[in-house]
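K.L.:
Got a sequence here, can you model it:
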Amino acid sequence: MERESMEFDVVIVGAGPAGLSTAIRLMQQAKAASQELMVCVVEKGSEVGAHILSGAVFETKALQELFPDWQTMGAPVTTPVTHDDIYLFKSDANATKLPHFAVPKTMHNSGNYIVSMGNICRWLAEQAEQLGVEIFPGFAASEVIIEDDVVKGILIGDMGLDKQGQPKASFEPGMELRAKYTVFAEGCRGHLGKQLIQHFSLDKDRSPQHYALGFKEIWDVSADKHHPGLVVHSAGWPLNKDTSGGGYLYHAENQQIVVGLIIDLNYSNPNINLFEEFQRYKQHPVIKQYLSGGKRISYGARAIAKGGLNSLPKMTFNGGMLVGCDAGTLNFAKIKGNHTAMKSGMLAAETLFAQLQIEGELGGKDLTQFADAIKDSWLYDELYSSRNFGPAMHKFGTFWGGAFNTIEQNWFGGKLPFTLKDNSLDHAQMKPCSESADITYPKPDNVISFDRLSSVYLSNTNHEEVQPCHLKLKDSSIPISVNLPLYNEPAQRYCPAGVYEVITDENDQPQFQINAQNCIHCKTCDIKDPSQNITWVTPEGGGGPNYPNM
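P.N.:
The predicted model follows:
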């Protein structure tokens, strides 16, 4: 098939904080040097910010470097953290508030802001366009163009295919976007980033990446329940000793509260329903006191790459780079990855611009100097000092792992003379149902807790119904022949959107059903399936959630 092609100096995949920071820093340097640079950003969401979901307590360090006058420029960063409350939930009714000295200092948020990262990305996109960056929302990068083992750009996915992949009357072939260098900033478990890591063996001699699933809801609450700037974090219930993670509740602007639960994806019991754990969490008195009488207005979920420095792959290859959560730059000791993603993008831009100044530069090189730039920056210092945080929690559990991390961070500044490693695979930790406890969840009360389908409705998720399924099974028989008898097909319970179901046909035989229309692009299935049988690929551009201010 003949395709139209466009040429750029740099193509960036993903209009999140990492991708937009890359684009902005490139154009800032070009403007300062009075040079022309052709940079484009492609974004699979229907608009910039549509697929952005983050907690988010935001550290402004990278933003300050990118735009020193961000406050006078009108950045949507206006609600400073006023107070931290940190709890250990002992049961569904009991909790202990921890004194600050008993908490790792990385969890303290003085000087940070409660924000919507979706709105920050929309603002960053405006700044990028003013600098001359071309941004194409609603276009999904479906394939990497690799020629002679060099990345030459990306292919935009075809539009207007039927379920069998055949052209409909509305068919439009995707374009080739070619570049001297391509930067991949797709976020956690990026579809193309995953392929590049495998193709170029970028994770050789690294610990496997580790993941969590983060839930988030936004609630409108009454003025008497709202305390702008209050940050609440918790560990413990409803998660048990075999299931690590933690909860959060932030008092944002406009009488809104952000509430969520993060569950590590190395859990072992296949009967755990991640969505239901989040619904239980909201019923704890510490959380419920703020939500009672309020109205839930938004829901979403997204996987989080939390392996840190030990799992960070080589971030360069011939013709391109990985930045942000596509590589895994999140600092899990802080539960923050936006400032580190932005910094990785800025360092990538500085590396790229210096390379593009070389006369006769044709692109396609492996810019290994990017690794040196990272190692000389505060980004590396942060990731190094938090390198033991995740492995300690996995090895020692929430209580003792938390105690270890408090001692390491508060007494030794993250510089103990050894490095803990967790070389296990998250999906391989799942045990058969025969070895696992059953779990009974309460029915939703439709006041504080809700069902999955009404929740997905609040994510504004939509896909073109007549298109190839973007959730690919390597072997269509495995869900029923392997996963069902061993694990009661856990996709029914780890998916936060009700995409996967086991139904019975007219002969009373079980069948695996994929409701791809519900998919909120969290990537959990690609990560947690115990048979590693599900591959998430990009649907038509513009599909998925449409988060207004997550």
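K.L.:
going forward, measure contacts and count neighbours with C-alpha atoms only.
P.N.:
OK.
K.L.:
Distance of Arg189 relative to Glu176?
P.N.:
23 Å (C-alpha to C-alpha, to the nearest Å).
K.L.:
for Asp451, same thing?
P.N.:
The value you get for Asp451 to Glu176, if C-alpha to C-alpha is used, is 42 Å.
K.L.:
Which one's more surrounded, these two?
P.N.:
The residue with more neighbours, out of Asp451 and Glu176, is Glu176; 22 against 16, by other C-alpha atoms under 10 Å.
K.L.:
Run through the residues that contact the more buried one.
P.N.:
Neighbouring residues of Glu176 by C-alpha atoms under 8 Å, 6 or more residues apart in numbering: Arg3, Glu4, Ser5, Met6, Gly153, Ile154, Leu155, Ile156.
K.L.:
now with 6 Å?
P.N.:
Residues near Glu176 by C-alpha atoms under 6 Å, 6 or more residues apart in numbering: Ser5, Leu155.
K.L.:
Could you measure from it over to Ser142?
P.N.:
As judged by C-alpha to C-alpha, Glu176 and Ser142 stand 10 Å apart.
K.L.:
Please identify every residue contacting each of these two.
P.N.:
In terms of C-alpha under 6 Å, 6+ apart, Glu176 and Ser142 are both contacted by the residues Leu155.
K.L.:
Can you show me the strands along the stretch 251-400 of the chain?
P.N.:
256-264, 295-305, 316-317, 320-322 (DSSP state E, counting those that start in this stretch).
K.L.:
neighbouring contacts of the third one?
P.N.:
Put plainly, it is strand 316-317. Under the contact criterion C-alpha under 6 Å, 6+ apart, strand 316-317 has outside partners Asp366.
K.L.:
hmm, try it at 8 Å
P.N.:
Contacts with strand 316-317, where a contact means C-alpha under 8 Å, 6+ apart, come from Val150, Phe200, Leu322, Lys365, Asp366, Leu367, Thr368, Phe370.
K.L.:
with those in mind, which one is nearest to His226?
P.N.:
Distances from His226 to the contacts of strand 316-317, taken as C-alpha to C-alpha, are shortest for Leu322 (39.6 Å).
K.L.:
May I have the residues that are in contact with that closest one?
P.N.:
Contact analysis of Leu322 by C-alpha under 8 Å, 6+ apart lists Val183, Phe184, Ala185, Gly193, Met315, Thr316.
K.L.:
how about a cut-off of 10 Å?
P.N.:
12-13, 18-19, 182-187, 190, 192-193, 196-197, 313-316, 328, 344-345, 348 (C-alpha atoms under 10 Å, 6 or more residues apart in numbering).
K.L.:
Same question for Glu143.
P.N.:
For Glu143, the contacting residues are Gly153, Ile154, Leu155, Ile156, Gly157, Glu176, His191, Leu192, Gln195, Val537, Thr538, by C-alpha under 10 Å, 6+ apart.
K.L.:
Please give the structure of this sequence too, so both can be compared:
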Amino acid sequence: MRESMEFDVVIVGAGVTGLAAACRLMQKAQEREQTLSVCVLEKGSELGAHVLSGGVMETRALDELFPDWQERGAPLKIKIEREQTWLLTSAQKGVKLPGIGVPKTMHNKGNYVVSLANLTRWMGEQAEALGVEIFPGFAANEVLYHEDGSVKGVATGDMGVGADGQPKDSYTEGMELHAKYTLFTEGVRGHLGKQVIERFQLDAGKDPQHYGIGMKEIWEIDPAKSQPGLVVHGAGWPLSDGASGGFFLYHDENNQVEVGLIVDLNYSNPWLSPFDEFQRLKHHPVLKAHLEGGTRVSYGARAVVKGGFNTLPKMSMPGAFILGCNAGTLNFAKIKGIHTGMKSGMLAAEVIADALAAGDLGGKDLSAFQSAYENSWLYDELYRGRNFSPALHKFGVLLGGTFNYIDQNIFGGKIPITLHDTHADHEGMRLASDAKKIDYPKPDGKLSFDRLSSVYLSNTVHEEDQPCHLVLKDPDLPMRENWPKYAEPAQRYCPAGVYEVLEEAEGPKLQINFTNCVHCKTCDIKDPAQNIVWIAPEGGGGPNYPNM
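P.N.:
Coordinates of the predicted model:
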């Protein structure tokens, strides 16, 4: 039998949502002079190792959590002073949109350019100072339940298991962590979050969730080109053939620029490679002007949850909550999820603190959360942005953008129409024979690069002698169905070179290079057969982002 530990609250995932919840719990306990035990599990080797964001933050939730965050030394130093929005019309041309022509939710003046990884580390320091116990390098891989079906806690994964499934000399059995309340704050497409959503039917009656794949690089540029406080957003080229998304470029401190592309994962052309779209995007004059002559110093990728209000599942269940990007609280109308994720964690923390103070030690009835959520600015903000993503999916960048402009700038997000997108992102993939093949230019090693050199910059490390954490429900399906139908799109939609089709004497074979995995979850989302299941590898594995 596994050893167990008892806590009042166990939080799975040390991102800003989980840490905001932990801090708020301890603040409430101190206000009531209560003793509270809170544990946070983090699968990354250290806080922030797996955290990646575009990097523009609205401070509304942080202002509530730590009004004195500036005095506490929070790593928010570059306030946005200037912004540009572009529609790229070809490989060489683009139109700069006037500010008045952009939905006001996308205006960023007064927000901050931030490294979310560094903000996470700072929030971890605040949490520990309040008495929170944080355990990095431990991946939760099983949900535990009471006999009545309510959530009891989680179990960490066994360490030191070989690729053959047998214990090695370094074997250490996982541990059970029991709690009165468990918070699932794993980030986008958390593998435990998926399980509890299905078990408790939390998404019943909701639109299917929608995602994008976001890729990001940090560049050191010529000091003469550095413009701290300038942010650039845009859409259009190189995405075509029904594919949609948008790019960003932010000037940060220390002559650094953060550049990235988000590609919506509802695209239908199986030949499309989001990674290669990003690489050729940087050759456009609008981006090249900032990057040329610079040096790329970091790379990462992560799925982005973007379905919004219409797709948001119920966030409470007996004994537990699912919060932040694990639930889908990102406001795509603003392309921001840091403040909304934090607020969801803080709301849950306040409900838990009140329940504990009232003597509810079982966490069975968490209906107070729904009321708290519906009376918060989080609900109002997500409701006002409910049409943003469906409009772009239904009508495209131009017509969808026009609809969103009218909705946000004239109706304040309360236009008396609610649009829906009821097609899951993995549906609608065209046959490879019916789609136009895309010939991507070879990387030049100056502005564009290959996958493997990019993964190297993500500092991704996994113990090679362990079971593959990319599980195929049917091992033969990729070459039996995905290969003849879609030319096996996994080798293109993965931004890290994990999936590779090898030509062998007996025929083509799919090879999974799981040690390349940057934990983006794209394969779990986009596989047309939904045959790939991402589970947490041994704790401590994956990327190690220094300041993404």
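K.L.:
if we can go back for a sec, out of the strands of the stretch 251-400 of the first structure, which is closest to Val482 of the first structure?
P.N.:
So among the strands of the stretch 251-400 of the first structure, strand 256-264 is nearest, using C-alpha to C-alpha, at 23.7 Å.
K.L.:
Mind reading off the mean deviation between that closest one and the second structure?
P.N.:
For strand 256-264 of the first structure, the mean deviation from the second structure after alignment is 0.2 Å (mean C-alpha distance after the TM-score superposition for the first structure).
K.L.:
looking at it, Asp264 of the second structure is touching Gly214, isn't it?
P.N.:
Yes - using C-alpha atoms under 10 Å, Asp264 of the second structure is in contact with Gly214, at 8.7 Å.
K.L.:
Give the residue from these two that has the larger number of neighbours.
P.N.:
It is Gly214, of Asp264 of the second structure and Gly214, that has more neighbours when counted by other C-alpha under 10 Å, with 29 against 24.
K.L.:
any idea how far Phe82 of the first structure is from Asn112 of the first structure?
P.N.:
Heads up, residue 82 of the first structure is Thr, not Phe. Distance, Thr82 of the first structure to Asn112 of the first structure, by C-alpha to C-alpha: 9 Å.
K.L.:
Common neighbours of the two, please.
P.N.:
Common neighbours of Thr82 of the first structure and Asn112 (C-alpha under 10 Å, 6+ apart) are Gly229.
K.L.:
Mutual contacts of Asp264 and Gly214 of the second structure, please.
P.N.:
Residues touching both Asp264 of the second structure and Gly214 (C-alpha under 10 Å, 6+ apart) are Gly245, Gly246, Pro274, Ala303, Val304, Val305.
K.L.:
Which ChimeraX command selects the buried ones in these?
P.N.:
Selecting only the buried entries of those in ChimeraX, with 16 or more other C-alpha atoms under 10 Å as the criterion:
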select :245,246,274,303,304,305
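K.L.:
how about the shared contacts of Asp264 and Gly214 of the second structure, which pair is most distant?
P.N.:
Pro274 and Val305 (16.1 Å).
K.L.:
can you give me the strands in the stretch 401-550 of the first structure?
P.N.:
Using DSSP E, counting those that start in this stretch, the strands of the stretch 401-550 of the first structure run over 471-473, 500-504, 510-514, 534-536.
K.L.:
how close does the spatially closest residue to Glu503 of the second structure that is not a sequence neighbour get to Pro478 of the second structure?
P.N.:
Counting by C-alpha to C-alpha, 6 or more residues apart in numbering, Glu503 of the second structure lies nearest to Lys509, which is 6.4 Å off, once chain neighbours are set aside. According to C-alpha to C-alpha, Lys509 of the second structure and Pro478 of the second structure sit 9 Å apart.
K.L.:
ok, those two, which is more surrounded?
P.N.:
More crowded of Lys509 of the second structure and Pro478, by other C-alpha under 10 Å: Pro478, with 25 against 16.
K.L.:
which residue packs closest to that one, ignoring adjacent ones?
P.N.:
Counting by C-alpha to C-alpha, 6+ apart, the residue nearest Pro478 of the second structure is Glu488, at 6.7 Å.
K.L.:
and Gln46 of the second structure, how many neighbours?
P.N.:
One thing to correct before we go on: residue 46 of the second structure is Glu, not Gln. For Glu46 of the second structure, the neighbour count with other C-alpha under 10 Å is 18.
K.L.:
show me what contacts it?
P.N.:
Glu46 of the second structure makes contact with Ala14, Arg121, Ile134, Phe135, Pro136, Gly137, Phe138, Gly540, Asn544, Tyr545 under the criterion C-alpha under 10 Å, 6+ apart.
K.L.:
now swap in Gly497 of the second structure and tell me
P.N.:
Residues near Gly497 of the second structure by C-alpha under 10 Å, 6+ apart: 275, 450-452, 454-455, 490-491, 512-518.
K.L.:
try 6 Å this time
P.N.:
Shown in contact with Gly497 of the second structure (C-alpha under 6 Å, 6+ apart): Arg451.
K.L.:
Tell me how far the residue lying closest to Val351 of the second structure once chain neighbours are set aside lies from Tyr145 of the second structure.
P.N.:
Nearest residue to Val351 of the second structure in three dimensions, chain neighbours excluded: Phe369, at 6.0 Å (C-alpha to C-alpha, 6+ apart). As judged by C-alpha to C-alpha, Phe369 of the second structure and Tyr145 of the second structure stand 21 Å apart.
K.L.:
So for these two, which sits in the more crowded spot?
P.N.:
Phe369 (21 against 15).
K.L.:
now for the more buried one: what does it line up with in the first structure?
P.N.:
By TM-score structural alignment, Phe369 of the second structure lines up with Phe370 in the first structure.
K.L.:
Identify each buried residue in stretch 514-530 of the second structure, please.
P.N.:
514-528.
K.L.:
before we move on, what about stretch 378-392 of the first structure?
P.N.:
379-380, 382-392.
K.L.:
so how far is the first residue of stretch 520-529 of the first structure from its last?
P.N.:
Terminal residues of stretch 520-529 of the first structure lie 17 Å apart, using C-alpha to C-alpha.
K.L.:
which residues in the second structure does that stretch align to?
P.N.:
The alignment of stretch 520-529 of the first structure onto the second structure (TM-score structural alignment) spans residues 518-527.
K.L.:
Can you pull out the residues in contact with stretch 509-522 of the first structure?
P.N.:
By C-alpha under 6 Å, 6+ apart, the residues outside stretch 509-522 of the first structure that reach it are 301-303, 463, 497, 499-504, 544-545.
K.L.:
Make a markdown table from those residues and add distance to Trp219 of the first structure to it.
P.N.:
Shown next, in a markdown table, are these (distance: C-alpha to C-alpha, whole Å):
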| residue | distance to Trp219 of the first structure |
| --- | --- |
| Ala301 | 15 |
| Arg302 | 18 |
| Ala303 | 21 |
| His463 | 26 |
| Ala497 | 19 |
| Val499 | 24 |
| Tyr500 | 27 |
| Glu501 | 29 |
| Val502 | 32 |
| Ile503 | 34 |
| Thr504 | 37 |
| Gly544 | 22 |
| Pro545 | 18 |
